[in-house]
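Novice: Predicted model, plus sequence, below.
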Amino acid sequence: MKSWKHAALLVGGLGFSHLGNWIYFVAINIALLELTDGSAAAMAGLFVIRPIALLLTNFWSGSIVDRTDVRKLMVLTDVVRGTLMLFIPFASSVWLIFGLLFLISLAGSFFGPSQSVYITKLIPAEDRQRFNSILGMSSSGAFLLGPALSGLLIYRFGTDFSIYFNAATFFVCALMISLLPAVPRLEGTAREPVTLHMLRADWGAVRSFVLTAPSFLAIYLLFQSSVIIGYSIDSQELTYIKQHLKLSTEQYGFIVSVTGIGALAGSFTAALLAKRISWRWYLGPATLLTCIFYFLFYLSHTFFLAAAAFVLLGFFMSYAGAGYATWFQKQVPADKMGRVASLADAAQGALQIGLTLAVGGLADGLGLQAVCLFFSAAAIVLGLFLSIKVLGQNPSKPIA
């Protein structure tokens, strides 16, 4: 990789931020679980904050992303998120906590599309599959180390300290990204204000792109639908472990940790095999296997079966994530990527909100295990169609 120094700095900054996110994630889940007496609906509420924020901003945020210095935008959003995070320990109610998390998610809605654009412009096309796998490995390492470190920090200093630590990681990530070079932006529009006329033109450009790429739309819908289902039943993971499997908080922490081991192993092998195995195998079959192990987790009745299912889930999820990122970077022009990603995320957010709330509500009324098994089975069907679509395409032709 020619720009390995820049790539290492980017992976380091994002990886450190991911570490803080996992430390915070465990802390906020435990705090809210205790505060609400384990309400499935309340836990689902935590998981819909981000998609609501995406829904409100992503119709117009892509227009800003494609017209600004994405490096500076990533730095700004990290600083804003870190500052807001510092106020969470002072919040005195669940609704105030949700409000702060909502504002953090609003700022973060600019980061994801900016990151995709920046990676596409900074990393050469031939190196992206390997880079995405390495980035996934740093994320998996954070997934592995974060919950364990969070448990130690919570035990020694309490949940507030874990949240402060997450705020600090945002500032460190902002510093590391600020050391990276700027990349070209959309020419001739750097100072153009965002207007309704501009938004309509941008929406039209995205619509034209999608209509001329039906295979892109089909693959996107199949992959994201399976991911959204996984995310919605993820919101019940802790509740299932504590109430159905009757496991302790320590055992929950262990399951999360071994999932991280699986994800780290998956990312490591995905990076090693990036030059030998097509991203198609990463995107299709790996997504299908991820969905299968979601199903097996909610079918499990013992600690060991649940842990084994999550190890393998983490392993194949790493391949799926790297495959999807590489496919998206191949299919979407860099000068449209911010708008395409943002509008797609807005639609995804709407579906995610409804599905996550539906899972939480149905779980309270019909039983957690039955509901999660039904939705994970639906994800398996989508994963199967995705594999057929991706692998059935002639490798000599573009997929979109």
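Specialist: Right, received. Where do you want to start?
Novice: For the rest of this, base every contact and every neighbour count on C-alpha atoms.
Specialist: Noted.
Novice: doesn't Leu245 make contact with His301?
Specialist: Yes: His301 lies in contact with Leu245 (C-alpha atoms under 8 Å); the separation is 6.2 Å.
Novice: Gly12 and Leu179, how far apart?
Specialist: 12 Å (C-alpha to C-alpha, to the nearest Å).
Novice: which residues are in contact with both of these two?
Specialist: Here Gly12 and Leu179 share no contacting residue, scored by C-alpha atoms under 8 Å, 6 or more residues apart in numbering.
Novice: Between those two, which is the more surrounded one?
Specialist: Gly12 (19 against 12; other C-alpha atoms under 10 Å).
Novice: how much space between the more buried one and Ala174?
Specialist: 11 Å.
Novice: any idea how far stretch 146-156 is from the chain center?
Specialist: The chain centre lies 22 Å from the centre of stretch 146-156; the measure is C-alpha atoms, centre = their mean, to the nearest Å.
Novice: Now it: buried residues?
Specialist: Within stretch 146-156, the residues that count as buried by 16 or more other C-alpha atoms under 10 Å are 146-151, 153-154.
Novice: Would you mind listing the two of these that lie farthest apart?
Specialist: Across the buried residues of stretch 146-156, the longest distance by C-alpha to C-alpha is 11.7 Å; it joins Gly146 and Ile154.
Novice: if I pick Gly13, what's in contact with it?
Specialist: 172-174, 176-177.
Novice: Buried residues in the helix or strand containing it, which are they?
Specialist: Assigned by DSSP states H and E, Gly13 falls within helix 4-35. By 16+ other C-alpha under 10 Å, the buried positions in helix 4-35 come out as 6-7, 9-29, 32-33.
Novice: Report how many residues lie close to Pro395.
Specialist: Neighbours of Pro395 (other C-alpha under 10 Å): 11.
Novice: Quick check: the gap between it and Phe209.
Specialist: In terms of C-alpha to C-alpha, Pro395 sits 22 Å off from Phe209.
Novice: rewinding a little: what angle do the next helix-or-strand element following the helix holding Gly13 and helix 4-35 make?
Specialist: Sequence order places helix 40-57 as the next helix or strand after helix 4-35, per DSSP H and E. Using axes from the mean of the first three to the mean of the last three C-alpha atoms, to 10 degrees, the direction of helix 40-57 lies 140 degrees away from that of helix 4-35.
Novice: Check which helices and strands helix 40-57 is in contact with.
Specialist: Packing partners of helix 40-57 (3 or more C-alpha pairs under 8 Å, 6 or more residues apart in numbering; DSSP states H and E): helix 4-35, helix 94-108, helix 337-366.
Novice: Rebuild the ones you listed as a markdown table, extending it with distance to Gln129.
Specialist: Formatted as a markdown table, those follow (distance: least, C-alpha to C-alpha, whole Å):
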| stretch | distance to Gln129 |
| --- | --- |
| helix 4-35 | 13 |
| helix 94-108 | 24 |
| helix 337-366 | 17 |
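Novice: among these, which is nearest Leu73?
Specialist: Nearest to Leu73, of the helices and strands packed on helix 40-57 and by C-alpha to C-alpha, is helix 94-108 at 10.0 Å.
Novice: Put this next to the previous one:
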Amino acid sequence: MFLLRTNRTFAKMFAAYGLAAFGDYLDLIAVSIIMGFVWKVDAMTMALLPLAFAIPGIALSQTAGILADRWNKRNLLIAADLIRAALTIALIFAPNVWTLLGLIALRSSARVFHFPAQQSMTRSVVPADQLLQAASLNGAVFQLSKAFGPLIGATVAAAFSPAVCMGVNAICYTISALLLLSVPLQRGSAGTRQPESMRTAWRDGWLIVLRTRLLLTSISFALIGLAGIQLVDAQLATLLREVTPERPELIGWLVSSIGAGGLVGVVWLRRFKRLSSYGWPLGGGVTLIGCMFAAAGCFQPDTPLWFILLSSFAGGVGTGFTSVGMNYIVQKETPADAVGRVSGIMESLSGVLFVGAPLAGGALVQLCGVSPAFLFVGLAIGIVGISGIVLQRRLWSLPSPVAKSDTVLGQAPDLPG
């Protein structure tokens, strides 16, 4: 917590980010309740809900990244929060499902502009030797929001109404904006002159990714891990229904175990000041994700509960490693005036996977069965992850040497005396 005590600007950003991240997941269940139980929409219309959340990221993330590098980042974050608050209030009064989906798409579009601005501003207000701590803190609050946001939202929606849940969400976004408003305006300034043409800025962002081996390799590994998760994640209920149909509660335990593992992975990385090699957090994280799915492919009706939960926990640790490691690498290895663009590129590629990978995973399950699909995907991802660890000196150039007083991942800490 040293960073939060000594850097007031980041502390305010962290609190605002926590509220905004919590809001992103708070009314997720409330919207599903309205569509599924109040309006009783058909399955095809229900399938449009995740698309309304994901497609704006594919379409707008790279533009948002360019603007995050050009505009005042603090003001961009405030505008995104206030727009989301207004659209969330509008959701309460949506008269039909099509209006609701349209408002969700618009709100998701505002969220797209939040992420690269957050990443870019973090780089500008946090010293280089504290970037890993900042990425770990943001990763921890994201994991907590992802785990508890839907749970609390569902509880509020059930105890009161979905409208109350949406109202609480709007308040979260508004408080986030007010916290950012107390940050000095100059802390969010662009700092350097940007190219005049949007097309030039977009091209330069891609050239930075394609010509920087550290970034290109790291993004590739992060996307491989994400692709594996999205390929079979949606089929988890299908797997458990086939293997242990009499234990439907297992899906909740698995999700909780993965979330707990993710939080532990994020917190563990906070022990270090820097990463001396990127193969361990990214290659290791992808390996753990692969092991989780390969183990799931071996589940049987008599598989011990401890094995199921332990493999899920290990996979969660892997997701924590890859998410925090990737955020740190983008902030550390990207030029300061291009963090927004590189973050936007990463988000747009992730959005494509969120839409396409579940469809490919469904086809794979139809082709070879659910357990073989989990086993195949897990082994393939695990092999890629192990290769990243073994070949890390070839795949990643090592960062510059660190001071002896630094504690780094991938290098043994100095011993006293």
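Specialist: Happy to help now that I have it. Since the model is a prediction, treat every value here as computed from it, not as a measurement.
Novice: circling back: Leu86 of structure 1 is nearest to which of the helices and strands packed on helix 40-57 of structure 1?
Specialist: Here helix 94-108 is closest among these (C-alpha to C-alpha), at 9.8 Å.
Novice: Show the subsequent helix or strand relative to that closest one.
Specialist: Counting by DSSP H and E, what follows helix 94-108 of structure 1 is helix 111-122.
Novice: Mean per-residue distance, that following helix versus structure 2.
Specialist: On superposition with structure 2, the mean distance recorded for helix 111-122 of structure 1 (mean C-alpha distance after the TM-score superposition for structure 1) is 0.8 Å.
Novice: now swap in stretch 343-358 of structure 1 and tell me
Specialist: Using mean C-alpha distance after the TM-score superposition for structure 1, the mean distance for stretch 343-358 of structure 1 is 3.2 Å.
Novice: Buried residues, that stretch. List them.
Specialist: Those would be 343-346, 348-353, 355-358, for stretch 343-358 of structure 1 by 16+ other C-alpha under 10 Å.
Novice: now, which of those residues sits nearest Asp364 of structure 1?
Specialist: Ranked by distance to Asp364 of structure 1 (C-alpha to C-alpha), those are led by Ala358 at 9.9 Å.
Novice: Structure 2: which residue goes with that closest one?
Specialist: Matched by TM-score structural alignment, Ala358 of structure 1 corresponds to Ala360 in structure 2.
Novice: If I follow the layout properly, its match ends up in contact with Ile229?
Specialist: No: using C-alpha under 8 Å, Ala360 of structure 2 makes no contact with Ile229, being 11.8 Å away.
Novice: Out of the helices and strands packed on helix 40-57 of structure 1, which is closest to Leu386 of structure 1?
Specialist: Nearest of the helices and strands packed on helix 40-57 of structure 1 (C-alpha to C-alpha): helix 337-366, 17.1 Å.
Novice: Toward the C-terminus, what is the element adjacent to the closest one?
Specialist: Taking DSSP H and E, what comes next after helix 337-366 of structure 1 is helix 368-392.
Novice: Which positions in that following helix come out as buried?
Specialist: For helix 368-392 of structure 1, using 16+ other C-alpha under 10 Å, the buried residues are 368-369, 371-373, 375-380, 382-387, 389-390.
Novice: aligned partner of Pro395 of structure 1 in structure 2?
Specialist: Using TM-score structural alignment, Pro395 of structure 1 pairs with Leu398 in structure 2.
Novice: which residues does that match contact?
Specialist: By C-alpha under 8 Å, 6+ apart, the neighbours of Leu398 of structure 2 are 276-278.
Novice: The same query, at a cut-off of 6 Å, please.
Specialist: Applying C-alpha atoms under 6 Å, 6 or more residues apart in numbering, we find Leu398 of structure 2 in contact with Ser277.
Novice: Check whether it sits in a helix, strand or coil.
Specialist: When classified by DSSP: H, G, I helix; E, B strand; the rest coil, Leu398 of structure 2 comes out as coil.
Novice: Check the gap between it and Ala147 of structure 2 for me.
Specialist: Relative to Ala147 of structure 2, and taking C-alpha to C-alpha, Leu398 of structure 2 is found at 34 Å.
Novice: roughly how far is the helix or strand containing Gly136 of structure 1 from the heart of the chain?
Specialist: With secondary structure defined by DSSP H and E, Gly136 of structure 1 is part of helix 128-157. Put simply, helix 128-157 of structure 1 sits 13 Å off its chain's centre (C-alpha atoms, centre = their mean).
Novice: What's the separation between the residue nearest the centre of structure 2 and Leu282 of structure 2?
Specialist: Nearest to the mean C-alpha position of structure 2, by C-alpha atoms, centre = their mean, lies Ser323 at 6.4 Å. Going from Ser323 of structure 2 to Leu282 of structure 2 by C-alpha to C-alpha gives 9 Å.
Novice: so the helix holding Gly136 of structure 1 versus helix 111-122, what angle?
Specialist: Computed by the same axes, to 10 degrees, the angle between helix 128-157 of structure 1 and helix 111-122 is 140 degrees.
Novice: distance from helix 128-157 of structure 1 to structure 2 after superposition?
Specialist: Mean deviation for helix 128-157 of structure 1: 2.4 Å (mean C-alpha distance after the TM-score superposition for structure 1).
Novice: how close does Leu309 of structure 2 get to Gln392 of structure 2?
Specialist: Distance from Leu309 of structure 2 to Gln392 of structure 2, by C-alpha to C-alpha: 30 Å.
Novice: right, I mislabeled it, should have said Ala15 of structure 2
Specialist: 35 Å.
Novice: likewise Gly225 of structure 2?
Specialist: For Gly225 of structure 2, the distance to Gln392 of structure 2 - C-alpha to C-alpha - is 16 Å.
Novice: Same check on Arg8 of structure 2?
Specialist: 37 Å.
Novice: same thing with Ile83 of structure 2?
Specialist: Taking C-alpha to C-alpha, one finds Ile83 of structure 2 at 43 Å from Gln392 of structure 2.
Novice: Could you do Cys172 of structure 2 as well?
Specialist: Cys172 of structure 2 is 42 Å from Gln392 of structure 2, by C-alpha to C-alpha.
Novice: again, but for Ala90 of structure 2
Specialist: For Ala90 of structure 2 relative to Gln392 of structure 2 (C-alpha to C-alpha), the value is 49 Å.
Novice: just His114 of structure 2 next, same as before
Specialist: 32 Å.
Novice: Output the buried residues of stretch 343-358 of structure 1 in a markdown table; the columns should cover distance to Leu313 of structure 1.
Specialist: Output for these, formatted as a markdown table (distance: C-alpha to C-alpha, whole Å):
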| residue | distance to Leu313 of structure 1 |
| --- | --- |
| Leu343 | 29 |
| Ala344 | 25 |
| Asp345 | 24 |
| Ala346 | 26 |
| Gln348 | 22 |
| Gly349 | 23 |
| Ala350 | 25 |
| Leu351 | 23 |
| Gln352 | 20 |
| Ile353 | 23 |
| Leu355 | 21 |
| Thr356 | 20 |
| Leu357 | 23 |
| Ala358 | 23 |
